[in-house]
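A.B. asks: below is the sequence, then the predicted model.
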Amino acid sequence: MSSFRRPQTIRTRLPGSRKRGRWKEGEPDQDKTILASVQPAKTGDYDQLQANPEGRRVRAAVRIYTSEVLDVAGQDWTNGDRLVWGAGPVEGEYLLVGVAPWQSGVIPHYRYLAVLLATSEMH
């Protein structure tokens, strides 16, 4: 699996906080480069994402395979690392919204699910 991994840019954020009862996203932190394989999400991934109570419309999603530990967005899709992807059918920033560890002992890695952010959400 590692031979399929390529350098990918991950945009990190500082921790967010509540101010007067409202969530304020953390400010952008330094980008980092990881080795990962990025693939389009499968139909079942989209079915799972559409069921989220936030009511967001998912235009595009990808799966990210890597041995790096990344921050996944909270239940309401706040704070969380973002993949800056310039390939595939839709380029842009993808927010990590789910993770599945695959620690089999052969090739341990994580499978992340990330959704494309709207231009207005990329601050």
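C.D. replies: Here it is on my side, so go on.
A.B. asks: every contact and neighbour count from this point should use C-alpha atoms.
C.D. replies: OK.
A.B. asks: which one's the longest strand in this protein?
C.D. replies: Counting by DSSP state E, the longest strand found in the chain is strand 28-40.
A.B. asks: any idea which element Gln48 lies in?
C.D. replies: Per DSSP states H and E, Gln48 falls inside helix 43-50.
A.B. asks: buried residues in that helix?
C.D. replies: Along helix 43-50, these residues count as buried under the neighbour rule (16 or more other Cα atoms under 10 Å): Tyr46, Leu49.
A.B. asks: could you point out which element follows that helix?
C.D. replies: Helix 43-50 is succeeded, C-terminally, by strand 61-66 (DSSP H and E).
A.B. asks: what helices and strands are in contact with that next one?
C.D. replies: In terms of contacts (3 or more Cα pairs under 8 Å, 6 or more residues apart in numbering; DSSP states H and E), strand 61-66 is packed against strand 28-40, strand 109-116.
A.B. asks: what's the closest of those to Ser17?
C.D. replies: Ranking these by proximity to Ser17 (Cα to Cα) places strand 28-40 first, at 13.7 Å.
A.B. asks: below is an additional structure, to be compared with the one above:
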Amino acid sequence: MVDIAVIMGSESDRAIANRVTNVLENTDYSFEVKVISAHRNPDELDEYVNASDATVFITIAGLSAALPGVVASKTKKPVVGVPVGAKLGGLDALLSIAQMPPGVPVATVGIDNGANAAHLAIRILEAAR
């Protein structure tokens, strides 16, 4: 079993994922990191989310930033979105992640703030104890 699943849409998001894992490595929580694009690998993403026993998903996405919303549409588990500052200073990704439709909630942290995503996931897990 893994406590936290970290999914990035592209290998280019690795630096942000490293900010997440740097925090998680100092905890007793288990985690895994995957690269699965919501656009290029929708079937793989669907299979992974549905099969995952993770309690919390951290999703890292830039540009259209569809990944957090797609994951949230496939699970009732908490999803934390990390917008990546790829274009427009990351504001496009931030707004895409924050403006989810009713019934598809995604918690959103600051642009490129993988560390806060990890801290939020830890708080969610701690609250569930």
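C.D. replies: Yep, that arrived. Small disclaimer: the values here were computed from a predicted structure and weren't measured.
A.B. asks: TM-score for these two?
C.D. replies: Overlay of the two chains. TM-score (TM-score structural alignment, normalised by the length of structure 1): 0.27; 58 aligned residues with a Cα RMSD of 4.6 Å.
A.B. asks: residues near Ala15 of structure 2, how many?
C.D. replies: Residues lying near Ala15 of structure 2 (other Cα atoms under 10 Å) number 12.
A.B. asks: pull out the buried positions in the helix or strand it falls within.
C.D. replies: If you go by DSSP H and E, Ala15 of structure 2 is part of helix 14-24. Neighbour-count burial for helix 14-24 of structure 2, with 16+ other Cα under 10 Å as criterion, is recorded at Ile16, Ala17, Arg19, Val20, Thr21, Val23, Leu24.
A.B. asks: the first one and Asn116 of structure 2, how far apart?
C.D. replies: Noted for Ile16 of structure 2: a distance of 11 Å to Asn116 of structure 2, by Cα to Cα, to the nearest Å.
A.B. asks: Lys74 of structure 2 now?
C.D. replies: Distance, Lys74 of structure 2 to Asn116 of structure 2, by Cα to Cα: 23 Å.
A.B. asks: contact partners for Val84 of structure 1?
C.D. replies: Val84 of structure 1 makes contact with Gln8, Thr9, Ile10, Arg11, Glu91, Gly92, Glu93, Tyr94, according to Cα atoms under 8 Å, 6 or more residues apart in numbering.
A.B. asks: now, which of those lie within strands?
C.D. replies: Gln8, Thr9, Ile10, Arg11, Gly92, Glu93, Tyr94.
A.B. asks: reformat those residues as CSV; add distance to Thr66 of structure 1 and neighbour count.
C.D. replies: As requested, those are exported to CSV (distance: Cα to Cα, whole Å; neighbours: other Cα atoms under 10 Å):
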residue, distance to Thr66 of structure 1, neighbour count
Gln8, 10, 18
Thr9, 12, 18
Ile10, 12, 21
Arg11, 15, 19
Gly92, 19, 19
Glu93, 17, 23
Tyr94, 15, 24
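A.B. asks: TSV for those residues, including distance to Asp31 of structure 1?
C.D. replies: Formatted as TSV, these follow (distance: Cα to Cα, whole Å):
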residue	distance to Asp31 of structure 1
Gln8	10
Thr9	7
Ile10	6
Arg11	5
Gly92	15
Glu93	12
Tyr94	14
